[in-house]
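here is my input, please return the structure:
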Amino acid sequence: MVGLGSMIGAGVFAAFAPAARAAGSGLLIGLALAAAVAYCNATSSARLAARHPQSGGTYVYGRERLGPFWGYLAGWAFVVGKTASCAAMAMTVGAYVWPEYTRATGVGAVALLTLLNLRGVQKAAWLTRAIVAVTLLVLAMVVVACLTSADAERLEPFPDAGWYGILQSAGLLFFAFAGYARIATLGEEVRDPARTIPRAIPAALGIALVVYAAVAFAALLAVGADALAATTAPLDAAVRATDWSAAAPVVRIGAAVAALGSLLALILGVSRTTLAMARDGHLPRTLAAVDPGRQVPHHAEIAVGALIVLLIAVADLRGAIGFSSFGVLVYYAIANASAMRLRSDENPPPRVLPVLGLAGCVLLAATLPWRSAAWGAAVLLLGVVVWFVRARFRPRPADAA
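Have a look, this model is predicted:
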């Protein structure tokens, strides 16, 4: 449920539009490619989580298996990518709730959830289940509406997007699969993590893939790729084109609920990773401050909220999705490289999976829209510069003595 709650959210309501722009109906092939890379990543993450059941995900795996720099880089990529995810989810709320004021609505959503987080409000397990249930019901309605529409178009059996467009759509659709990382970060919070986490990750991923494939196929059948590419609210557009157009407000409400639920969880996750990196000295120490009354990292919460608002101001939804995918793909590339260092007595995954996962992450990151890839690479390089500057000026043990 945690994995589904993280995956089945804003992604399924927003990512099909930029994917359709990149590949047309070839986005179905891109979806399969994104799922294949995600499966490799999931397997690597699950085996690593079984060996390192503490919280932190690839931030821990990279540090333990590859060295401190790679752990830091994974943490940096996670914070960068997931902050962009937050911006994309906030803009998804705006696109469905108040499309004329998408950015302003997104900023309002971020401000509201940040204030709730500062008061110590967190997304409880029962709320996760409720949000997943509502989202799945809305998506089921979308599929039924599209498949029963009298105006359904035929899919192009041989899309002419080309492999570059299909790979780009796969990188954009990877945005919707990234939630299973949340499972791997719960190593200290579940019973028998060595058994539970390796089962939960592929199960959640498989269910999400079936849901995404059904929704994508139905939406393409109802309105075609061009109509999906021309909007920031593709499922709303798909339902409006069917005999169920009166149900469009239900889709908008479902999208808002799913995106707000995912946004709340992500802001919590990013702020906690920021807190951990600040405690380790990788980010400014002031971000490690914790409110003594409510026990929340209030400085990190405020900083993350401010960064999300900045991204909403300067990026569109497609750019935010691409930027997020770049950071998350780098994060999983390090996870796959870490899994390749597992010894034979540590239950490593089949060797081919982390190799394919690493290669797939690099390929999808490289074929994302060039602005997203360029900005992602620039911010990643900034993180590398920060690491080496800190290393250069960090006091040596003899100097500290």
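
from here on, just use CA atoms for contacts and neighbour counts.
Will do.

now do the buried residues in stretch 355-372.
355-358, 360-362, 364-369, 372 (16 or more other CA atoms under 10 Å).

got these as a markdown table, with secondary structure and distance to G120 columns?
Shown next, in a markdown table, are the buried residues of stretch 355-372 (DSSP: H, G, I helix; E, B strand; the rest coil; distance: CA to CA, whole Å):
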| residue | secondary structure | distance to G120 |
| --- | --- | --- |
| V355 | helix | 41 |
| L356 | helix | 41 |
| G357 | helix | 37 |
| L358 | helix | 38 |
| G360 | helix | 39 |
| C361 | helix | 36 |
| V362 | helix | 38 |
| L364 | helix | 37 |
| A365 | helix | 36 |
| A366 | helix | 39 |
| T367 | coil | 40 |
| L368 | coil | 37 |
| P369 | coil | 38 |
| S372 | helix | 34 |
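
nearest to G67 among those?
L358 (17.5 Å; CA to CA).

isn't the closest one right next to M340, touching?
No: the criterion here is CA atoms under 8 Å, and L358 misses it with M340 at 9.7 Å.

longest helix of the protein, counting residues only.
Longest helix of the chain, by residue count under DSSP state H: helix 193-229.

quick one: distance of that one to the chain centre.
The chain centre lies 13 Å from the centre of helix 193-229; the measure is CA atoms, centre = their mean, to the nearest Å.

contacts made by the very next helix or strand once past it with the rest, please.
Going down the chain from helix 193-229, the next helix or strand is helix 234-240, by DSSP states H and E. Here helix 234-240 makes contact (CA atoms under 8 Å, 6 or more residues apart in numbering) with 13-14, 16-17, 96, 142, 145-146, 219, 222-223, 227-228, 231, 245-248, 251-252.

mind checking how far stretch 357-365 is from the chain centre?
That offset, for stretch 357-365, works out to 16 Å (CA atoms, centre = their mean).

what's it in contact with?
37-38, 40-41, 167-168, 170-171, 325-326, 329-330, 332-334, 336-337, 373.

contacts only, for the residue positioned nearest the centre of the chain.
For the chain, A178 is the residue whose C-alpha lies nearest the centre (CA atoms, centre = their mean; 4.0 Å). Going by CA under 8 Å, 6+ apart, A178 touches S6, M7, A38, V328.

next, count neighbours for the third one.
Neighbours of A38 under the rule other CA atoms under 10 Å: 23.

burial measure for A278, as a count.
Neighbour tally, A278, other CA under 10 Å: 18.

that one touches H299, doesn't it?
No: A278 lies out of contact with H299 (CA under 8 Å); the separation is 10.6 Å.

and the helices in the stretch 51-200 of the chain?
For the stretch 51-200 of the chain, the helices defined by DSSP state H, counting those that start in this stretch occupy 58-65, 68-97, 102-118, 125-147, 162-173, 181-184, 193-229.

following up with a second sequence; could you model it the same way so I can compare the two?
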Amino acid sequence: MSNNNNEMKKELGMGAAMATVVGCVIGSGVFFKPTAIYTATGGAPGLAIIAWVVTSLVCLCAAMTFAEIAILIPETGGMPVYLKKVFGDRVGYLCGWMQTVVFYPGLVAALAVAVANQAKLFLGDGMVVPVAIVCIIIMVALNCMGAKVGGAAQTIFTVAKLIPLVLIMIFGFIRGNGNPIFDPMLGEGLKFGSVLGQLMIAVLFAYEGWTNVGAIAGEMKDPGRDLPKAIVGGVALIMAVYIIINLAYLWVLPADVMMNLESPASAVAMQIFGNMGGKIVSVGIMISAGGACNGFILSGSRTALYMAEQGDLPGSKALSKISGTGVPINCIFLIGILGAIYALTGQFDLLTNLGTFVGWVFYTLTFAAVMAYRKQAPDLKRTYKVPAYPVIPIIAIISGLYVLLNQLFMAGPDARKVAVGGIILVLIGLPVRAIFTKKKAA
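Take a look at the predicted model:
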């Protein structure tokens, strides 16, 4: 797989794979996105809860679809590898370019900013950007120690982040006020269709990361056995956690209050446990976002490695280097440096909306690739098949198209600017590819 004397080591088992899914996904969205969600609904809880349920089911359909192709092509690199095999070099390249320069570093930055925003409870305002960059540096250092260390760290982060979730879910219902959960459904003057699309893009960020395990498949001991369990099982577990905790939030604080809070989960925790208890839970939330940041660096560097090995990135020869610890050390630095640059914005929602939009362009193509590959290679042995085929993949594809078209045409000028900006950043990859194609030909 690598052109180096050192090769990527197959050290990751089922535990690390599941931890990568759960650890990357449960990061910051479930703790911070209620603000954007309830702002979109005008402070009404009903449609927000419906959006959590509907989008969770969409993600489950997406996970069941994605797992089929991830198992058939268990190579380090993930989606760019799948799309190249099914739809050709150009589509695969654009996916890898998107993930390397926009998606992974953008979401690494967003998660680091989430850590920094939470740290304001202890450090005060004015330290968001420096703390975010320090967070990225720490996670880069962890990943440079080897896949085994990075996987172990991800497992520890995952266990640690479940503590604030469990505490809020249990004590939220015990000590909460019992606020309305479905009434009102939507604020006055708002349109159901356009608001639902905005809610779905916010909820989809909370699920972002479940595909990351595909990027590390080449380092798994038994991907054929462990990948479907990690992907589908992980998303099902996250779905249950997300729906329960959002009901717990509302049980403690009403939606029209949460829409005005920068850190709604911390406010809920302080309401339940008091100031000191709330700060302790806030530390757990920081660990949660930091763990997700670690997971995105782990997965993003493997996609960058795949691109470098194809000779598709500036400095590909150096980026292809595998360190003595068996990791693509320069690719880790690349994702970290780009993430630190994005973190200079200090903008959580901007970065998450950008990353989620461009990510779902290629997720939707990957769902279509599952169906196309059934026709291209009908006799290929499939140890796992999407259940209820073709209904589940079609649901995933239609849902993806709805979210993307909503952002472009229905969700308002700010959402449209983010979507168009994301498309431009992706399309910049075409002239870059043309340059490197000429160099290869020469």
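
circling back to that earlier point, quick one: which of the helices of the stretch 51-200 of the first structure is nearest S262 of the first structure?
That would be helix 68-97 among these, by CA to CA, at 7.6 Å.

and the closest one, what does it pack onto?
Counting contacts by 3 or more CA pairs under 8 Å, 6 or more residues apart in numbering; DSSP states H and E, helix 68-97 of the first structure packs against helix 10-14, helix 58-65, helix 102-118, helix 248-279, helix 298-314, helix 317-339, helix 370-393.

between those, which one is closest to A288 of the first structure.
Of all those, helix 248-279 comes closest under CA to CA, at 4.8 Å.

quick check: the closest one aligns to which part of the second structure?
Across the second structure, the stretch matching helix 248-279 of the first structure (TM-score structural alignment) is residues 278-309.

so what's M18 of the second structure closest to, chain neighbours aside?
A230 (4.5 Å; CA to CA, 6 or more residues apart in numbering).

if we can go back for a sec, mean shift between the match of helix 248-279 of the first structure and the first structure?
Superposed on the first structure, stretch 278-309 of the second structure shows a mean distance to its aligned partners of 1.5 Å (mean CA distance after the TM-score superposition for the first structure).

for that stretch, the distance to its chain's centre please.
Worked out by CA atoms, centre = their mean, stretch 278-309 of the second structure lies 9 Å from the chain centre.

same question, stretch 190-203 of the first structure
The answer for stretch 190-203 of the first structure is 20 Å, by CA atoms, centre = their mean.

and what of stretch 88-108 of the second structure?
13 Å.

and it, what's buried?
90-108.

for the corresponding residue of the second structure for T105 of the first structure, which non-adjacent residue is spatially closest?
Matched by TM-score structural alignment, T105 of the first structure corresponds to V131 in the second structure. Nearest residue to V131 of the second structure, sequence neighbours excluded (CA to CA, 6+ apart): A116, at 5.3 Å.

which position in the first structure pairs with that neighbour?
Using TM-score structural alignment, A116 of the second structure pairs with G94 in the first structure.

and for I245 of the second structure?
Under TM-score structural alignment, I245 of the second structure pairs with V215 in the first structure.

count the residues that sit near that match.
With other CA under 10 Å as criterion, V215 of the first structure counts 24.

and it, what does it touch?
V215 of the first structure neighbours (CA under 8 Å, 6+ apart): L139, V142, V143.

just to revisit the earlier point, right, and the helices and strands packed on helix 68-97 of the first structure - which one's nearest L127 of the first structure?
helix 248-279 (8.4 Å).

report the buried residues of the closest one.
248, 251-279.

spatially nearest residue to G261 of the first structure (excluding sequence neighbours)?
Nearest to G261 of the first structure is I131, by CA to CA, 6+ apart, at 6.8 Å.

got JSON lines for the helices of the stretch 51-200 of the first structure, with distance to V386 of the first structure too?
JSON lines is the format used below for the helices of the stretch 51-200 of the first structure (distance: least, CA to CA, whole Å):
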{"stretch": "helix 58-65", "distance to V386 of the first structure": "17"}
{"stretch": "helix 68-97", "distance to V386 of the first structure": "10"}
{"stretch": "helix 102-118", "distance to V386 of the first structure": "27"}
{"stretch": "helix 125-147", "distance to V386 of the first structure": "36"}
{"stretch": "helix 162-173", "distance to V386 of the first structure": "27"}
{"stretch": "helix 181-184", "distance to V386 of the first structure": "25"}
{"stretch": "helix 193-229", "distance to V386 of the first structure": "33"}
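
how about these, which one is nearest P292 of the first structure?
So among the helices of the stretch 51-200 of the first structure, helix 102-118 is nearest, using CA to CA, at 11.8 Å.

list the buried residues for that closest one?
Of the residues in helix 102-118 of the first structure, those buried (16+ other CA under 10 Å) are 102-107, 109-111, 113-115, 117-118.

show me the contacts for F66 of the second structure.
T211, T366, F367, V370.

what strand or helix carries the equivalent of it over in the first structure?
Residue pairing (TM-score structural alignment): F66 of the second structure is matched to S45 of the first structure. In the assignment (DSSP H and E), S45 of the first structure maps to helix 27-51.

mean shift between that helix and the second structure?
Mean for helix 27-51 of the first structure is 1.6 Å (mean CA distance after the TM-score superposition for the first structure).

what about the equivalent of A202 of the second structure over in the first structure, distance to P68 of the first structure?
In the first structure, the residue matched to A202 of the second structure (TM-score structural alignment) is L172. For L172 of the first structure, the distance to P68 of the first structure equals 29 Å [CA to CA, to the nearest Å].

which one of the helices and strands packed on helix 68-97 of the first structure lies closest to W163 of the first structure?
helix 370-393 (15.8 Å).

next, the angle from the closest one to helix 68-97.
Counting by axes from the mean of the first three to the mean of the last three CA atoms, to 10 degrees, helix 370-393 of the first structure lies at 140 degrees to helix 68-97.

where's the aligned partner of F16 of the first structure in the second structure relative to A206 of the second structure, distance?
Mapped onto the second structure by TM-score structural alignment, F16 of the first structure lines up with P34. For P34 of the second structure, the distance to A206 of the second structure (CA to CA) stands at 10 Å.
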